[in-house]
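> Need the 3D shape of this:
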Amino acid sequence: MSEEDYRNLLDTRARSPWRIAEAAVARRRRNLLEERDRLLIIAADHPARGSLGAGNRPFAMGSRVGLLERLCVALSRPGVDGLLATPDIVEDLLLLGALEGKLVIGSMNRGGVQGTVFEFDDRFTAYDTASIVRMGLDGGKMLCRIGLDEPATADTLESCSRAITDLASHGLVAMVEPFWSRRVDGVIAHDLSAEGVIRSMHIGQGLGATSAHTWLKIPVVEDMERVMSATTLPTLLLGGDPGIAAEQAYAAWRDALRLPGVRGLVVGRALLYPSDDDVAAAVDTAAAMLEVA
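Here you go, the predicted structure:
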């Protein structure tokens, strides 16, 4: 992103906001699965929950200019199929022309702000189905944290169920990211055992009046063959933030991508903020894994 691009973006935001809708209508779209049957989606919806850290940098994502520059690099690399993000980021990238021919998945529930007493309250504060349809996006993603001691979980389950049903009525993907979770010393922790992930998958895939357009987004954990036997739904692997353990994470991704039912990767910070800051190289490494798989 050049300085001129940045200035034009600021000016358009202030003077011509209607151009966002025009860019959405004019955007060249694509089929969900084309030549390959594996997808590489770049995720950028963490900032909307106040989660700005990557690796050992607690405010890595604090600069919107820096994030947009990294996203433009990532989306320009061969083998990258699309973006998962909140409206603010999607709209910036639409104005920058970075989403032509890409899949765009809108992040829907960002209400559980990181570190708050209400973090389990994953209410829908970003995209809804109507706006996803209006903007010509390809689906919606929802976080579904299941806390046994958290009353807010009931509302999350109901809201996710409604969103899945609504998206399916338009033939759009509902990307469900389930976690079996609890608070440990005041901080939300996910059960990343095979048993914990399997429990969350069964609840997530049972939501909504139909699962015809539901995809799962799950973490890579030990015993992934057993984990993947828990579903027949298309499943994308959550990249997470491996920090200094990037090579171990990459090895786990490679193994999991070979399993039946796994349809690709959804990765954000691991590719946008690698330890050496070489975004292009990190994205190319992930894309090469999908080619091998």
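> switch to C-alpha atoms for all contacts and neighbour counts from now on
Will do.
> quick one: the helices in this structure?
3-15, 19-26, 64-76, 87-95, 129-134, 152-169, 194-205, 224-228, 246-257, 269-272, 279-292 (DSSP state H).
> and those helices, which is most packed in?
Of the helices of the chain, the one with the most neighbours on average (mean count of other C-alpha atoms under 10 Å) is helix 269-272, at a mean of 26.
> got a list of contacts for it?
The contact list for helix 269-272, computed with C-alpha atoms under 8 Å, 6 or more residues apart in numbering, reads 43-44, 54, 67, 70-71, 74, 239-243, 246, 279, 282-283.
> what sits against E119?
Contacts for E119 were tallied using C-alpha under 8 Å, 6+ apart; they are G111, G112, V113.
> of these, closest to S193?
Nearest to S193 among those, counting by C-alpha to C-alpha, is G112 at 23.0 Å.
> That closest one and D122 touch, don't they?
Yes: applying C-alpha atoms under 8 Å, one finds G112 in contact with D122, separated by 4.6 Å.
> which one of those two has more residues nearby?
Neighbour count, other C-alpha atoms under 10 Å: between G112 and D122, D122 has more, with 25 against 21.
> Leaving out sequence neighbours, find the closest residue to S76.
Nearest residue to S76, sequence neighbours excluded (C-alpha to C-alpha, 6 or more residues apart in numbering): A98, at 7.6 Å.
> just checking, the one you found touches L75?
Yes: at 6.9 Å, A98 counts as touching L75 under the criterion of C-alpha under 8 Å.
> when you compare where the strand ranked longest in the chain runs with where helix 194-205 runs, what's the angle?
Across the chain, the longest stretch assigned as strand under DSSP state E is strand 173-184. Here strand 173-184 runs at an angle of 130 degrees relative to helix 194-205 (axes from the mean of the first three to the mean of the last three C-alpha atoms, to 10 degrees).
> Next, the second sequence, to be compared with the first:
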Amino acid sequence: MYLTDERWRELLRQRATDPTAVERAYAKRVRRPSLLSNKETLFLIAADHPARGALGVGSDLTAMADRRTLLERLLTALDHPAVDGVLGSPDVVEELLLLDALDDKIVIGSMNRGGLAGAEWEIDDRFTGYDADALVRFRLDGGKMLLRLDDADAGTIPTLHACAQAVSELAAHGLMAMVEPLPYSRDHSGALVMSRDAPALSRAITVASGLGVTSAYTWLKMPAPQDISVLDATTLPVVVLGGAPSNDPAADLASWGGALTHDVVRGLVVGRSLLYPPDGDVAAAVDAAAHILRAAK
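From the prediction side, this is the model:
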């Protein structure tokens, strides 16, 4: 067990009595010299869903609400040698730092979490997490931003503008800007639905690629398209988004595998699919994903 009662109690003690422990943990983290592994790939575990209220996994609407369980699963995943690091909101990153789990790992800070899942303003995704200055000050390796594009919702505009500013600010410090551009529209009930057709995904890629004063440090985080020629729309490095898990882990992995063979794709960013597999075996799910990445690259 990675998160023993003693370790858990010490985390809670630090949270309550020693807030400066967080800053010390940021300062002492041993950084990895390169974003890419020695095989020039990048495999990250995503853990920023709870910060925008997205807690569900399958039929369990609050699966990610139990923080001790989430951290236990993250520790299991990060222990796998193929996992390069984590993408997380400040609270999760800091807890992992206090648990000494992020030395020699890539840490990407999640920046905009204000578009709460299911909210009327979801498209207007304000920056409520890390900003560029904090990512530099805390010695993290980059920042991730979610960019949902809905031509019929003016809330897209402030998010688009904020993402462009963040790309420029991160580039000024030589940090990766990981942009996740997703085309959306609303169905007859008003619910947001992601468009997975090739033209919409290609358009989202080109919009995201042009954000900011330079694209030198921009990476894209994209769902694995059925038509991988969608990825011909960019020369920027791409990591494939694992997405929400189905009841068929083998099918999930197969759906990522094709995209991983494309030349611009450098790896995977996966969260719930690996942290909450149907059989509960996080280590096996991570190992299966690592095998798919190795086979593709």
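> Adding distance to G106 of the first structure, write the helices of the first structure out as TSV.
Shown next, in TSV, are the helices of the first structure (distance: least, C-alpha to C-alpha, whole Å):
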stretch	distance to G106 of the first structure
helix 3-15	20
helix 19-26	13
helix 64-76	15
helix 87-95	7
helix 129-134	7
helix 152-169	11
helix 194-205	18
helix 224-228	25
helix 246-257	24
helix 269-272	17
helix 279-292	21
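> For S211 of the first structure, which of those is the nearest?
S211 of the first structure lies closest, by C-alpha to C-alpha, to one member of the helices of the first structure: helix 194-205, at 6.8 Å.
> and that closest one, how far from the second structure on average?
For helix 194-205 of the first structure, the mean distance to aligned residues of the second structure following superposition is 0.8 Å (mean C-alpha distance after the TM-score superposition for the first structure).
> Translate D197 of the second structure into the numbering of the first structure.
Aligning on TM-score structural alignment places D197 of the second structure opposite S193 in the first structure.
> how many other residues sit next to that match?
Here the number of neighbours of S193 of the first structure (other C-alpha under 10 Å) works out to 15.
> check contacts around it.
Going by C-alpha under 8 Å, 6+ apart, S193 of the first structure touches V221, E222.
> Next one: it from D277 of the first structure, what distance?
Distance, S193 of the first structure to D277 of the first structure, using C-alpha to C-alpha, to the nearest Å: 31 Å.
> Which residue in the second structure aligns with W18 of the first structure?
The equivalent of W18 of the first structure in the second structure is T20 (alignment by TM-score structural alignment).
> how far out from the middle of the chain is stretch 229-237 of the second structure?
19 Å (C-alpha atoms, centre = their mean, to the nearest Å).
> What separates the first and last residues of it, distance-wise?
One end of stretch 229-237 of the second structure to the other measures 15 Å (C-alpha to C-alpha).
> Stretch 48-62 of the first structure now?
End-to-end distance of stretch 48-62 of the first structure: 11 Å, with C-alpha to C-alpha as the criterion.
> So which bits of that stretch are buried?
By 16 or more other C-alpha atoms under 10 Å, the buried positions in stretch 48-62 of the first structure come out as A48, R49, G50, S51, L52, G53, A54, G55, A60, M61.
> residues in the first structure aligned with stretch 87-101 of the second structure?
Mapping stretch 87-101 of the second structure onto the first structure (TM-score structural alignment) gives residues 84-98.
> From the rest of the structure, what touches the matching stretch?
For stretch 84-98 of the first structure, contacts defined as C-alpha under 8 Å, 6+ apart pick out 5, 9, 19-20, 23-24, 27, 41-45, 48, 68, 72, 75-76, 99, 104-108, 126-127, 141.
> Tell me the counterpart of C144 of the first structure in the second structure.
C144 of the first structure maps onto L147 in the second structure, with residues paired by TM-score structural alignment.
> Please name the nearest non-neighbouring residue to its match.
Nearest non-adjacent residue to L147 of the second structure, counting by C-alpha to C-alpha, 6+ apart: P181, 4.6 Å away.
> Please look at the one you found and L146 and confirm they touch.
Yes: in this structure, P181 of the second structure is within contact of L146 by C-alpha under 8 Å, at 6.4 Å.
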